[in-house]
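**Student:** Structure for the following, please:
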Amino acid sequence: MSSSSSFELNKIAGAVLGTLMLTLGLSIVAEEIFKQEKPEKAGYELADAAPAATAEAPAASQDPPLAELVAKASVEKGAAIFKKCAACHTDDQSGKNGVGPNLFGVIGGPKGHKADFAYSDAIKALHDKGETWTPDDFYHFIKSPQAFAKGTKMSFAGLPKPQDRADILVYLNSKSEKPIDLPK
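**Tutor:** Next up, the predicted model:
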């Protein structure tokens, strides 16, 4: 081996070792700059959540009384809010079922009111008990369908604003051959 080739090998080895040392040094410096303190307790504190409601016992809410909300409710606002629902539901008397059932006549009607729709077992069980969609039940259902009827196929997260739920309730009540009297 000639001295020039060993000199070349020494330069290559020096470059590789120098690069490794520089990388290690930068890693140590970066670790110090971006050091994060570990929390005393792992995870996040969650506020105590109210127990999930069931169809038999909707959870008591901090919402204003339904009668107050209905008094301020608007069919027009409900129609505008219903556009969110229209991706899955229709609301006209001769409307077809979509991903969800047609909602014409749902308020005051039986739970699982469309015989030609494949409801989840959760809604079928309510239908089999002879339950109807009271204004209060429907109001709580659209707040959180999964909390109201565990196992429902309805994947909609719900409407968090009480007035929006009241507006939808008034709107859908108007979409019926026999609208029912709403709370006053």
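
**Student:** can we go C-alpha only for contacts and neighbour counts from here?
**Tutor:** OK.

**Student:** Check the offset of stretch 28-44 from the chain's centre.
**Tutor:** With C-alpha atoms, centre = their mean, to the nearest Å as the basis, stretch 28-44 stands 32 Å off its chain's centre.

**Student:** Following up with a second sequence; could you model it the same way so I can compare the two?
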Amino acid sequence: MSSSSSFELNKIAGAILGTLMLSLGLGIVSGEYFKSEKPAKAGYELPDATPAAAGAPAAAQDPPLAEVLAKASADRGAAIFKKCAACHTDDKGGKNGVGPNLFGVIGGPKGHKDDFAYSDAVKALHDKKETWSADDFYHFIKGPQAFIKGTKMTFVGLPKPQDRADVLLYLNSQSDKPIDLPKS
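**Tutor:** Sure, this is the predicted structure:
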């Protein structure tokens, strides 16, 4: 190797090292300049999500079901149900999707579709002959994971009581045997 090619290699290596050192130095300086304060407590405050036992009583902050049902609309419920339609069908004889077909679910047994693979938690409720009362369904769709610990349903839920009452009224109409709903 000639001394001029060795000199050229040294210049290239020096340029690379100089660029790396400049980048490192700028990173350190900008890290100090844009330093963020560490929070006193890590993370975010979340609402209490303590899972309730299956069939748990109504949450204290919800108005009584009869009160919100008095203002409920099956038409609004049908529109809100479109969120559910990604996983569920609601027509008579409809096929299961990711979730079971919900025709006749209100007043019917929990785990009402024999051709659907429910979680062990829902199967246990089915084995106990539990049915979907209006109140149970109203609170289940608020937070499925909190209402039935171990359910496979990953839907976050409908936090607004009126939305839940609307869906309940709608799904109750999607049945050969609609149940009598609470009245105020």
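
**Student:** tell me the centre residue of the first structure?
**Tutor:** Centrality entry for the first structure: nearest residue to the mean C-alpha point is A157, 2.5 Å, by C-alpha atoms, centre = their mean.

**Student:** The second structure: which residue goes with that one?
**Tutor:** Using TM-score structural alignment, the equivalent of A157 of the first structure in the second structure is V156.

**Student:** so its match makes contact with F140?
**Tutor:** No - counting by C-alpha atoms under 8 Å, V156 of the second structure sits too far from F140 to count as a contact (10.5 Å).

**Student:** how about the helices of the second structure, start to end?
**Tutor:** 3-33, 65-69, 74-81, 120-127, 134-140, 144-147, 161-173 (DSSP state H).

**Student:** Comparing these, which comes out most buried?
**Tutor:** Among the helices of the second structure, helix 161-173 has the highest mean neighbour count (mean count of other C-alpha atoms under 10 Å), at a mean of 24.

**Student:** Mean per-residue distance, that helix versus the first structure.
**Tutor:** Helix 161-173 of the second structure, aligned to the first structure and superposed, deviates on average by 0.6 Å (mean C-alpha distance after the TM-score superposition for the first structure).

**Student:** For the match of A157 of the first structure, which non-adjacent residue is closest in space?
**Tutor:** Take V156 of the second structure and drop its neighbours on the chain: the residue closest to it by C-alpha to C-alpha, 6 or more residues apart in numbering is G143, 5.9 Å away.

**Student:** measure the one you found to F34 of the second structure for me?
**Tutor:** Here the criterion is C-alpha to C-alpha, to the nearest Å. By it, G143 of the second structure lies 40 Å from F34 of the second structure.

**Student:** Neighbour count: these two, which is higher?
**Tutor:** Neighbour count, other C-alpha atoms under 10 Å: between G143 of the second structure and F34, G143 has more, with 19 against 8.

**Student:** Let's have the helices of the second structure in a markdown table, adding distance to G104 of the second structure.
**Tutor:** Formatted as a markdown table, those follow (distance: least, C-alpha to C-alpha, whole Å):
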| stretch | distance to G104 of the second structure |
| --- | --- |
| helix 3-33 | 60 |
| helix 65-69 | 19 |
| helix 74-81 | 15 |
| helix 120-127 | 15 |
| helix 134-140 | 12 |
| helix 144-147 | 19 |
| helix 161-173 | 7 |
